[in-house]
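Asker: Here is a sequence together with a model predicted from it:
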Amino acid sequence: MLLYTIVPIEQIFPSEINNLQYQEIDLGVGKKIIIEKINDSQCKIVRLISTDSNDYLNPQFQPGSIINLYPF
């Protein structure tokens, strides 16, 4: 299920958020992503917070995308 809203996920799914551990990563220049750790080397993007509207069109920051924590 995809839900695109400005309402924080904590307000929509309050019981589900307690079971998951999210981390916030500051990418600089008004960009932050909230990630959920999958394993030691990968994580999934849960939310993008940005002041630049073009960042929301960038598939690199799309919620659900898997990113590697280590470039090895």
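Answerer: Good, I have the coordinates. Numbers count the residues shown, from 1 in each chain.
Asker: make it CA atoms for all contacts and neighbour counts henceforth
Answerer: Noted.
Asker: So in this structure, which strand runs the longest?
Answerer: With secondary structure taken from DSSP state E, the chain has its longest strand at strand 42-50.
Asker: also this one, for the comparison:
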Amino acid sequence: MYYTVVPFEVLYDGIEKMSNKDLLECRVGNRILTLRKSSDSEMEIVSVFSTNPWDYMDPHFAPGHKIKIKWFIP
């Protein structure tokens, strides 16, 4: 629930273009991160879900932060 003066259209601008197939959820410790591929070697954090309030203050898990990845295919 959002309590804001920002119009709904501004908050959700472009959400129709994003599909679930573009997103990946992964667990890091007790956090659940939603990631979007930004390049072949990077993922961008879209959102964080955690029961620990300090996780939301950690800049390493902030939305928009880029994570370098290495793909492993057995």
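Answerer: Structure received. Being a predicted model, the structure only gives us computed values, none of them experimental.
Asker: could you say what helices and strands the longest strand of the first structure packs with?
Answerer: Counting contacts by 3 or more CA pairs under 8 Å, 6 or more residues apart in numbering; DSSP states H and E, strand 42-50 of the first structure packs against strand 31-37, strand 66-68.
Asker: Buried ones in it, by neighbour count?
Answerer: Residues of strand 42-50 of the first structure classed as buried: Cys43, Lys44, Ile45, Val46, Arg47, Leu48, Ile49, Ser50 (neighbour count, 16 or more other CA atoms under 10 Å).
Asker: do you know how far the fifth one is from Glu24 of the first structure?
Answerer: Relative to Glu24 of the first structure, Arg47 of the first structure is positioned 9 Å away (CA to CA, to the nearest Å).
Asker: Which residue numbers in the second structure does the longest strand of the first structure align to?
Answerer: On the basis of TM-score structural alignment, strand 42-50 of the first structure is assigned to residues 42-50 in the second structure.
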